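Asker: A predicted structure for the sequence below; I have some questions about it.
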Amino acid sequence: FRNSERFGPHSFDFIFINDDKANYLQYYDLSLQLIHSNGLIAIDNTLWNERLLNENDTSIETIAIRQTNKLVKNDNRADIRFLRLGDGTTILQKKIKMVCLTKPVFIIHECFASVHISPDRHQLQYSFVRTVSNRTHHRAKRWTTSDMFHILIHYDASVTKLSKDEQNLIKEAVDAATGYWSNAIRPKYKLHDRIRLARQCPSRKMFIVENDYSIYYCSEKCLSETRCGDIIVPDEHLHQCHVCTKDKKCERIGSKGGGVDAEFILYVSAIETNRCEPVDTLATASFCQLESDQDRPIAGNINVCPRRLRGDHNSIDFDRLVSTIKHEILHTLVFSSGLFAFFRDSNGDPFTERDPATRWPKIYDEKLQVYTPSDKVLQQVVRKNWKTRSGTIDKITTMLVTPKVKAIVREHFGCPTLEGAELENQGSVGTALTHWEKRLFEHEIMTGTYTQESVISNLTLALLEDSGWYDVSYAFGKPLLWGRNLGCDFVKTSCKEWIDSKLEKKENPYPFCISSPKPNHSKRTCAYTHDKVVMCNLVEYADPIPAEYQIFDSLPNITDQNEIARFGGHVMLADYCPYNQELTYKNTNRDSRCYRSENQPSSRENYALEKFSSGSKCFDHGSIWEQYIDQCRRKRYIAPQAAGCYHFECISSKGFYINIGKDKYLCEYRGQNVTILSAEHDSVYAGTIICPDCQIICGSLDNFQCPSQPNFYPVQNIQQSNLRASVHNICKHLYKFNQLPMSDKTDQLHIKSHILLIFLIFSFSSKNILI
């Protein structure tokens, strides 16, 4: 049973049945209890799907599982989501804000959502701090390259209430994230004085007092507490209370705090707020106040949801937490729909027209609760003839069109007519229009949900520069591989049109994917970078997905058109487009990135002799691997492995070696099928590896020369009988193995629908038969 306390109101428990020696009658009784308490059941399809399909199997265990499945399928309550993964595994799950699907043994990489809240116009204030220059005279001298962006980190009392380990985790992650931004960017104009934030007013009724710049005074009094996001700002960070009475007598009351000698204050809290309720929310963010000359944010709050830090097998790794905090910090600095109307051009002048009386942008959108930016910043673009399953539509997109962003995104996709960078169109307030579109920028750090390892690309750095507030160092940007050089057809059309056009040409629909929705066909494969194992995230939903996002006209083995309408990618923000995604292994902190040594499985669970290390890459399997155990008396399939992580060595002009167990296997050309036979850990392993392009594996090395590709690719398929003979010889050598030759019938013993019957027959006839 899974610990459900950390999921709060969205809690669920589950049973995972994957033990062929389990007492299924006990599981059946527990399953009934879970169904009636909104639980979750997952049945491992490796053995049981075949058994359940056999109508002649009337064993009491099989009947129990059938009855459980029947109860699951007939459950139509509104708060239950019935899902089937691409390999046919059935699960029952409560509806949550963003669906992240559970899978036996591993799950498609867990989604972490970002929630950003912009202060509305009743909360948004200018502070009293100014830049070196004033608004009507010359600009300040820019910083030199030796200067750093000084961010003061202030930890709220809520952080000290966490355990020591949790405190250390947050502080180390915040230090790493702020360290990155302190080096990558710096404000164009230095602040004139220490930061003292303005005290908040009880109402929007204020007086504006003009001297050489505007100061906002509260009507009658200031609030006793001033907030920044979820925390109360310390008094030492605040200015005096500025008030004007009804007779227009204006004065400053009380003393001002000492202030903060920095360019930005980051308030960090760990409060379980209502914005933490969705189970996928790791942290939230908000900017607080702007400096009074250039409108740059000078204070912000990130709140880490405490329950996401708790629990062993559900805890996130450090790299993921750092990435999330980098993301949230950027919301406080620039990436917010509430800040777009305050952007300035390269001369420091506002892109968006201002009200001369208030200095605020002229138009306020009451629905979105943000000031409306100029079309020099945001534009709506209509995509004509947007292809969906039910026909074509006019799709309205919102594009960020500032100069540097436009140039970067055109160059990235190889599309010279692209209007700008598309913003997210889905999700609630705090997600839509405040992130890059997930379908087009999947692993960019500023998309709306973390689904696999993300990068801060030059696109996001360009946004910082285009705000008019920061100088940036593009040396800190990392390559964004998703969608690169795929052209206007990719970036301007739906994923349905892209997938259809590729399949018509018999081409790979990369970066999207297709997998069989029927049982036993799910397949793990290598990412295009070969640095991780991935799996196509095509799933079946309980209900048809929205019509504009339906992708498939047909699917293998499915004739029901209503059923086809329920299939799509499991990431909603990616417009339900299916794509290959990282895996996270259940009940562990392991994921499928090859270069992380922490992902190394124990020898008992290392079914394909994998090696995770900084010198490892992913290699596709050419066949299902077999493992011979119990001194070669029993055999099991390593399914659905289909790919694995292995250490490699590059040999110039020769190719590269793949190290598997104690042996090395040479890859000389792309597509080569290398036969693997290895004895490790009292087992014998047999299978094949498909060699990838040498340039992908070794091409980044200095002075490395890949061997010339042959004019033809010799077929290196080893006959099943020869492979069996080789295994037999190894077993004979290791264990003085002396038994009858293995027959083809025994190949499939572990997955045939009559497994138990066959097992009994062969057990009686020969106790030495291989199983």
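Answerer: Arrived safely. Numbering: from 1, shown residues only.

Asker: C-alpha from now on. contacts and neighbour counts both.
Answerer: Fine.

Asker: quick one: the helices in the stretch 151-300 of the chain?
Answerer: Assigned helices in the stretch 151-300 of the chain, in chain order: 157-160, 164-184 (criterion: DSSP state H, counting those that start in this stretch).

Asker: ok, and here's another one to check against it:
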Amino acid sequence: PPAINYWKQALAVIPVADGLLASHDCSATIYGVCKTTVSNQTCGEMIIPESHFAPKTRCDICDLSGLCSGCSVISPSNTPIAADMVLYIRATTTSNCSPGVLAYATTCQRDQYDRPTFGMINFCPAYINPSQHVGPIYDKQLTVAKHEITHALGFSAASFPLMREANGTPRTLRVSGGLFGRTKPMPGICNGAMVESISTSFPGNSTIIYRFQRGHYVATMVTPAVSRYVQAYFNCSTLPGADLENNDPACIGSHWEERLFSPESMSPVLNYNGNIFTALTLAYFEDTGWYQPNYSMAEQGSYGLNKGCEFTAEKCIVNNTALDNEVFCTSSNEQCSLNLLSRSYCTRANLSASLPLIYQYYSTPNDGGSNAFPDYCPMVTGYLNGDCAFTVNLLNLPSTTISPLGEMYGSQSKCVMTTLRQTNMRGYSVSGRYSGCYPMSCNKTTMPPTIVISVAQSATIAVPVTCTAKGQVVSVPGFTGTLQCPDPAAVCGRGCTPQCGDQMMCVNGQCIPTKTEPVLQPTPKPAPSLTPTTTPEPTSPTTTLNPTAEPTPSTTINTTQHRLQVRSTQGYTDHPYDPTTRRLEAAVDAASAAIQVVASAYKSMRITPILDSQSLNALSAANYNLVVNKLVPDAVAYWQSTLQVVPINGNWYAERECASTYMTPQPVCQSVYSSQTCFDQVIPTSHYGSTVVCSSCYGSSCTGSGSKCNTIAAGTGVPNTDYVLYVRAVQTKNCGSSVLAYATSCQQDQYDRPIMGMVNFCPNKLDSRISVYTQQLMTAKHELAHALGFTAQMYAYMRDSAGTARTTRDSASGQPTLLTNYVCPNGVTMSSVMIPSDNTLKFFSERGHSVAKLVTPTVLKFAQEYFDCPTLNGVELENQDAGACFGSHWEERIFEPEMMSPLQSFRNVASGLTLAYFQDSGWYKVNFTAQEPMYWGAKRGCPFTSQTCITLSSNGTNTATTSDHYCTDSKMDACTVDLTSRAFCTVSTTAGLNIPSYYRYFSDPTTAGEDFPDYCPILSGYSTGDCRISGNLQYPPGSSTNVKGEIYTTNSYCMKSSLLAQGWISSRTTGCYAASCYNGVITITLAGPSGSITTTCSQKGQALTISPFTGTLYCPDPLVICNTGQCSPACGANMFCSSGTCQCLDGYTKASSSSTSCTPICPDACSGNGVCHTANTTCTCNSGYTNTNCNTTTSSITTKKTNDAVTPSFHKVFAFLLIFLLTT
């Protein structure tokens, strides 16, 4: 009865109006109609009395139309039972009554809303101890009975898929026939356990998620009240929920994880220190949707309290050091239990067998804790005779009533650490005792509260001593040694005063709302936990300047100040970077690598331009059409076809930024900006999600009683998109003389992918002429690349292919560490900057100065192959981006025509290098067929990347190290490297120019090229030199003679040529001619006096004479004309093209040099049962698997899944749960 009465007070239900009757099960059916019923139908092992069944119709014959005959009604007139639940109670020795099992139970039937209504509990006679109806043995037996009733009420793995939202909606998807829509996790995720059949149901992701913690997979309950409890209890705002026991022999445990919740009554082990029913278990019942709990029935715990995220995530013992020495232990020294109820010892022992590898904390494999449930952690646990509440545990000196340590056991006694010894020990000594039990009381009238400890000088005389702080050392008259003051909270209690109101639970003295939104309480304000004064003080908000992102346009504007990014959590369906789901995806197909399987979650990116009508309508009609109908749609279309993302499920929402913030564990806005911008563009109010704003804040995340909070309602958001791009056209201060547009990224999702950006077109530079459209489109694509994440600030947010952050995150913000007043290796001081880890970016000293290089795998691999430099140490970033540690562009000197170099070249291309960056960002999967060939520096070797462009000899002679790229003569006539244009040398002399010494290539320090390519003079296309534009053909003044026989058309190229028509002279040494390639042979077509002339060649520089012209035509580079920079045939899956060669993405390899597809680098992709390490091509297998490809189990694995909630310490794990009679 006391066990039943506890739950009658703790849980409320909607009463059953007419009472309960059980439902008959059919042993045979015909077209869905019961033909015969099960005889002697049981609930667990108890036969259900015939009088408890509801009427059931059975028929002999039925047809498809539903017409039946020979029908009768079974149990037609039974009287309903006046209860909300029926529990059958029995006491029989069965096969389930294994040693140590006092009871086991099962749920048998449920109502139409899934709430349990019938169940059974069986007590095992051999373990019933009737000798005491009070005392420690009775208390432990009562705890077991309450535990079993909890299972019967629905705390079990079998019940988790049936849980409902507060409005009654099932949390787990229901499909046809009432079955569940979620697929099974793989065995490696289920702690090595197999499941019985495909019909086994698993809870949906709003109930249970799987994540990798403490070296193995765990199932975590993430329902709202449970999550809010554990976040507040552990003081870990990022904790998604409460872990379930992973050593229950099932995929999902029916208990809380012993390692995290040891004294909780729904952990699997009966604790000698006493088990308690905390608000965690009551929160579970609230989240089932079947009950409303009475949180005043919850008991306050201390195990793991306020220990932070590390306590929940890290292993208990690391390098022979306990993670928390009040809970875990490494030595046999005596201690007190954390709740002070018992003297305790350490469970570390040398076991008879080796522990599982993931639980081996010491060098000896069999050294560890003695119990599997707390992950074999050595635990501080109570002695059998150590309970301070029971007087029988007191030990006196022989033949005396004198306690050598002055102990007194009783209901008010608690354990403290002590070295006290009576001054007169009667000739005896005591060794090995470091703890004792003493009566304690708490005086709360003082501040801080005073603890009064009574120490027995004799059987009749007790000496009171006082203390106020944990660890305070106290001496006692008549004793040698000292006492250590215990934690005052453990003596004075951690309850909430006044009592918490409705929909609130008490955690560590704070009232925490059980619902998603805070509940305002009209009760007096308690002193907040952050303020040690008697007068209540709200958490002080931190005011911040309105942060704005710096743009990165295609000329000189660059990010000069980094800032923490605004994160806007978006809705995703099983995002592969969610640590709870990404291993599931990786394990679906053992024949494919994790990255390959994860790719299936990615879809073409949806970008939604949001037009600023005010600024765009102010443009001329031609420029409006250029921006709105051409540039933006074409640039967006390119990136949508190039990049894939995990699509947002539901509407896209922006996040409001706080103007001032309460720096609670989970920061809360004290106020928000009335008008917020994405750089220049005001964000529409309708685009925001909901925001909680608190005018006063008490407790963790402003959830304490007295907090005054309200929620700014969400707008409509933006549907069917993965990225919102605000587009405007305003002539701003950032619109320099050569700036067509600038752009920035404004907000990111929870996995750091940019989800919002702005692009501003500068009206004064818009040009609607068709002849310049290609260049303006390339600028638009360039700026969108910045908005999509190609910026210096975003390097620190990059992730690897498994979704792990490349750069360590700050524990408080969850973002990369923001350094202030940082002196960069290049000498620049930045007021704020995020330095990426060296697996992303490294600094080197080259050519006399510091350079920054990206070193991510695909970027580096592309560049090594492209330059034919296998020892290349990184890909250099632009060092002339003003005032920055590292640039937001590729280095202009070695990537002059690349789309993401800082200057608009005569012809920029979207090469595989930029696409490799987006692949390595971890936010996108890339369609590498969108890359364009690039020839600048291609196959020029390592010197091209590292040496200076011009050498200056001792006699003052200047020599270009790569003469078809760099130059020294301003009068030089040449071709661009890609042969699309006639070119000139950019060297010039500028009075007063003062460049660093390491950039001086001429004896005259005022002579140089432009600054971005390190002042290197380069061959750059004339504005009228494009061979593909027919209007660029020039004639002598007053003549129509084509003196060089040139042809300007779409397939024309620049070639070195001194050809001249008879009778003409010219200083030009280049010309444009049509050319095609077949099998490596180039066919060149010229315009002769009487028609077209053709000739062929196959060697670069081969001299050709063409009649009737004088002079010589030199064969162009077949690498360019034959387009051998492209890969033919096209590269296959998991590959990209670099300088005409297909290369594998990170994590893949080619079977042979001629292969056109790549396979996983690790054997069989670790069979889906492990993690592939690409650096050494090895697998780290998940628990329960071994072999080089993780295809072999390490031990036999059970093939039966049980859905009950029993354990060896409470009861045997077995397919039954209890049920009882619950009267209303």
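Answerer: Yes, it's here. Keep in mind that what you see is a predicted model, and the values were worked out from it rather than measured.

Asker: care to give me the TM-score?
Answerer: Here the TM-score of the superposed chains, computed with TM-score structural alignment, normalised by the length of the first structure as the reference length, equals 0.63; 531 aligned residues with a C-alpha RMSD of 3.5 Å.

Asker: in JSON lines, list the helices of the stretch 151-300 of the first structure along with mean neighbour count.
Answerer: Putting the helices of the stretch 151-300 of the first structure into JSON lines (neighbours: other C-alpha atoms under 10 Å) gives the following:
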{"stretch": "helix 157-160", "mean neighbour count": "16"}
{"stretch": "helix 164-184", "mean neighbour count": "17"}
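
Asker: include distance to T402 of the first structure when you put those into CSV, please.
Answerer: Supplementary listing: the helices of the stretch 151-300 of the first structure in CSV, determined by distance: least, C-alpha to C-alpha, whole Å:
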stretch, distance to T402 of the first structure
helix 157-160, 38
helix 164-184, 20
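
Asker: nearest to I17 of the first structure, of these?
Answerer: helix 164-184 (32.7 Å; C-alpha to C-alpha).

Asker: that closest one packs against which elements?
Answerer: Based on contacts counted as 3 or more C-alpha pairs under 8 Å, 6 or more residues apart in numbering; DSSP states H and E, the elements that helix 164-184 of the first structure packs against are helix 318-333.

Asker: which residues does the helix it packs on contact?
Answerer: Surrounding helix 318-333 of the first structure, the residues in contact under the criterion C-alpha atoms under 8 Å, 6 or more residues apart in numbering are 114, 116, 169, 173-174, 176-178, 181, 282-288, 296-302, 445-446, 450, 453-454.

Asker: please narrow the residues you listed to those residing in strands.
Answerer: Within the contacts of helix 318-333 of the first structure, membership in strands is found for 114, 116, 282-288, 297-302, 450, as judged by DSSP state E.

Asker: most neighbours of all those, which one?
Answerer: Per-residue neighbour counts (other C-alpha atoms under 10 Å) across these peak at F287, which has 31 neighbours.

Asker: any idea how far that one is from E225 of the first structure?
Answerer: Taken as C-alpha to C-alpha, to the nearest Å, the spacing of F287 of the first structure relative to E225 of the first structure amounts to 17 Å.

Asker: with E504 of the first structure instead?
Answerer: Taken as C-alpha to C-alpha, the spacing of E504 of the first structure relative to E225 of the first structure amounts to 63 Å.

Asker: neighbour count for those two, which is higher?
Answerer: In this view E504 of the first structure and E225 are compared by other C-alpha under 10 Å, and E225 has more residues nearby, 13 against 8.

Asker: what's the match for the more buried one in the second structure?
Answerer: With TM-score structural alignment defining the correspondence, E225 of the first structure maps onto S675 in the second structure.

Asker: stretch 806-816 of the second structure spans what distance, first to last residue?
Answerer: Across stretch 806-816 of the second structure, the straight-line distance between its terminal residues is 10 Å, by C-alpha to C-alpha.

Asker: go on, stretch 652-663 of the first structure?
Answerer: Its start and end residues considered, stretch 652-663 of the first structure measures 20 Å (C-alpha to C-alpha).

Asker: who's in contact with it?
Answerer: The contact list for stretch 652-663 of the first structure (C-alpha under 8 Å, 6+ apart) reads 609-611, 646-651, 664-669, 678-680, 694, 698, 704-708.

Asker: in strands, which of those fall?
Answerer: Per DSSP E, these map to strands at 646-651, 664-667, 678-680.

Asker: can you report how many residues lie near S501 of the first structure?
Answerer: The burial count assigned to S501 of the first structure is 14, neighbours taken as other C-alpha under 10 Å.

Asker: just to be sure, it is in a helix?
Answerer: Yes - residue assignment for S501 of the first structure, taken from DSSP: H, G, I helix; E, B strand; the rest coil, places it within a helix.

Asker: and it, how far from P350 of the first structure?
Answerer: Counting by C-alpha to C-alpha, the separation of S501 of the first structure from P350 of the first structure is 44 Å.
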